[in-house]
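> just coords:
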């Protein structure tokens, strides 16, 4: 494991690293992250304390920050992280569940303790780093990863054409109340069997998957339109702005208003 402050060499152009990187910005940081998850478009976020951001191994990304020791980077080697993640989740190929920024009190407390106890980071011992790597790797695995999807119907997962049908149904009715019974009926399964097979195929319950789809669509609307937040909430299936704000903050670390302001600031900086 390596612990250091983000330096000039870490900033600028898009790159990939063979480690799990946890970035912990201080109050003085002005950290922007740009990344791409799977086939999604590039996403830029402004990450400030008390949030942290987690960059998976081999993920193309770019970082921008003001000069100086403003952001602590905790790097865990990919082989060690993958082994720990498999043990923690009981899965051969665990995969990340976005978000890439989160209000994570444990990571924040660990980073603060390291800086407090070791003002000179080059005095960190190998035994301390190994113990810390094990703690953080298991924590990230349990909180930000999902078990690998089941690849074949013979293993109990939902078939690919049925997954497409479910996703299309969700996309078409995202602004409405969607029940598991409706999703199950769309692919001609009982709710019980559908829920079990869906989780085997995605690593997520239908409820969590639907909720994350609502959040992702809300991000797009907040960043790309001037629609009032109450309208965005309704467009993605929330009955009240208050409930939407609570859920959005829980999964992104931002209120909708702050997320919109950060997205616009990031866009203006990019242009």
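Structure received. On a predicted model such as this, the values are computed, not experimentally measured, just so you know.
> For the rest of this, base every contact and every neighbour count on C-alpha atoms.
Fine.
> Neighbours of residue 195, how many?
21 (other C-alpha atoms under 10 Å).
> any idea how far it is from residue 202?
11 Å (C-alpha to C-alpha, to the nearest Å).
> can you check residue 191 too?
With C-alpha to C-alpha as the criterion, residue 191 and residue 202 are 16 Å apart.
> higher neighbour count, those two?
Neighbour count, other C-alpha under 10 Å: between residue 191 and residue 202, residue 202 has more, with 19 against 16.
> Which helix or which strand is home to residue 182?
Using DSSP states H and E, residue 182 sits in helix 180-186.
> I am assuming residue 62 contacts residue 34, so please confirm or correct that.
Yes - the criterion here is C-alpha atoms under 8 Å, and residue 62 meets it with residue 34 at 5.2 Å.
> all helices of the stretch 101-250 of the chain, in order?
105-117, 126-144, 160-172, 180-186, 191-202, 206-224, 229-235, 241-252 (DSSP state H, counting those that start in this stretch).
> How about the contacts made by residue 32?
Residue 32 sits next to 44-47, 63-65, 266 when contact means C-alpha atoms under 8 Å, 6 or more residues apart in numbering.
> doesn't it fall inside a helix?
No - counting by DSSP: H, G, I helix; E, B strand; the rest coil, one finds residue 32 to be strand, located in no helix.
> so what's it closest to, chain neighbours aside?
residue 46 (4.6 Å; C-alpha to C-alpha, 6 or more residues apart in numbering).
> Can you classify the one you found by secondary structure?
On the basis of three-state DSSP, residue 46 is classed as strand.
> Pretty sure it sits against residue 262.
Yes - the pair residue 46 / residue 262 is scored as a contact, 5.7 Å apart, by C-alpha under 8 Å.
> Looking at these two, which is more packed in?
Set side by side, residue 46 and residue 262 show more neighbours around residue 46, with 22 against 19, by other C-alpha under 10 Å.
> Contacts only, for that one.
By C-alpha under 8 Å, 6+ apart, the neighbours of residue 46 are 30-33, 262-263, 266.
> take a look at this one as well, against the first:
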């Protein structure tokens, strides 16, 4: 990473406000300039677990950094408590940054937080970040859309909200087949057997799939397989969270070259 540059506080980021900032997929060089400005201007930063510690090099030495991790399968800071911290800090005149992995508005609970802050009368803005689903396929040298292979892309979570039915994978499989869509599945590794089984009701077993763990980081690992072999590949290669599962013909560009190489060797 380049030597951090502490930019002067921007007039966009004022005391008593909250900015939701996407820190990107992990590589600190993928931060936007606006994200760097927001981080540098912050007096309080509430930081998720998936944010690379190197990103915090852009923060002011005087800033208060509070880690509020939320990781699947691990003990997490309650969402209501995080929202309470944001409101309290803003009402105390702090310039608050809520720093999230990826993009705040793609499975980052950014929508819930904006609604809560606005209801409390807090001015809030959002700085987008590169989402891991995009970074994952880019690291493999393939696109999410392609005129010959995919007319669109669907970002979908594999982790249903407690008490909800979750994604209708059977319907999604049929739609992806008929409309030639790429499926990008976040938080799907823990339920990969169920997801695989239901997708197979509408998609061929030979459909190319990639599973990318820790996208964009030096220790990234990935496996390229087929939908019919998906859960077996995840188990065999020991792929775990945080991973993104990408399903669709766009993956065919890397499948032939990578399918015989162990995931441990196929590091970006």
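Right, received. Where do you want to start? Since this is a predicted model, take the numbers as computed values, not measurements.
> tm score of chain vs chain?
TM-score for the superposed chains, counting by TM-score structural alignment, normalised by the length of structure 2: 0.24, backed by 114 aligned residues with a C-alpha RMSD of 6.7 Å.
> Can I get the contacts of residue 46 of structure 1 in CSV including distance to residue 72 of structure 1?
Shown next, in CSV, are these (distance: C-alpha to C-alpha, whole Å):
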residue, distance to residue 72 of structure 1
30, 12
31, 11
32, 14
33, 14
262, 21
263, 23
266, 21
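> so which pair among these is furthest apart in space?
30 and 263 (13.8 Å; C-alpha to C-alpha).
> Which one of these two is surrounded by more residues?
residue 263 (21 against 17).
> Chain neighbours aside, what residue packs nearest to that one?
Going by C-alpha to C-alpha, 6+ apart, residue 263 of structure 1 has residue 223 as its nearest residue, at 5.6 Å.
> Tell me the one of the contacts of residue 32 of structure 1 nearest residue 80 of structure 1?
Closest to residue 80 of structure 1, out of all of the contacts of residue 32 of structure 1 and judged by C-alpha to C-alpha, is residue 63, at 24.0 Å.
> Next, count neighbours for that closest one.
Neighbour tally, residue 63 of structure 1, other C-alpha under 10 Å: 19.
> Could you confirm it falls within a helix?
No - according to three-state DSSP, residue 63 of structure 1 belongs to no helix; its state is strand.
> Which pair in the contacts of residue 32 of structure 1 has the greatest spatial separation?
44 and 65 (12.9 Å).
> so residue 196 of structure 2 is in which element?
Short version, using DSSP H and E: residue 196 of structure 2 is in helix 192-199.
> packing partners for the next helix or strand after that helix?
Next helix or strand after helix 192-199 of structure 2 toward the C-terminus (DSSP H and E): strand 208-213. Contacts defined by 3 or more C-alpha pairs under 8 Å, 6 or more residues apart in numbering; DSSP states H and E place strand 208-213 of structure 2 against strand 221-226, strand 243-247.
> Out of those, which is closest to residue 35 of structure 2?
Among those, strand 243-247 sits nearest to residue 35 of structure 2 (C-alpha to C-alpha), with 23.4 Å.
> Just the angle for that closest one relative to strand 221-226, thanks.
Angle, strand 243-247 of structure 2 to strand 221-226, by axes from the mean of the first three to the mean of the last three C-alpha atoms, to 10 degrees: 20 degrees.
> and strand 243-247 of structure 2, what does it pack onto?
Looks like strand 243-247 of structure 2 contacts helix 132-139, strand 181-186, strand 208-213 (3+ C-alpha pairs under 8 Å, 6+ apart).
> most neighbours per residue, which of those?
strand 208-213 (a mean of 27; mean count of other C-alpha atoms under 10 Å).
> Between strand 181-186 and that one, find me the angle.
Using the same axes, to 10 degrees: strand 208-213 of structure 2 against strand 181-186 is 20 degrees.
> Now do residue 248 of structure 1: how many residues are near it, please.
Residue 248 of structure 1: 23 neighbours (other C-alpha under 10 Å).
> for structure 2, what's the longest helix?
When structure 2 is parsed with DSSP state H, its longest helix is helix 79-91.
> for the helix or strand following that helix, packing partners?
The helix or strand immediately downstream of helix 79-91 of structure 2 is strand 95-100, counting by DSSP H and E. Here strand 95-100 of structure 2 touches strand 17-22, helix 33-41, strand 44-47, helix 79-91, going by 3+ C-alpha pairs under 8 Å, 6+ apart.
> list the buried ones in the second one?
By that I understand helix 33-41 of structure 2. Using 16 or more other C-alpha atoms under 10 Å as the test for burial, helix 33-41 of structure 2 gives 35-41.
> can you give me the angle it makes with strand 17-22?
Going by the same axes, to 10 degrees, helix 33-41 of structure 2 makes 130 degrees with strand 17-22.
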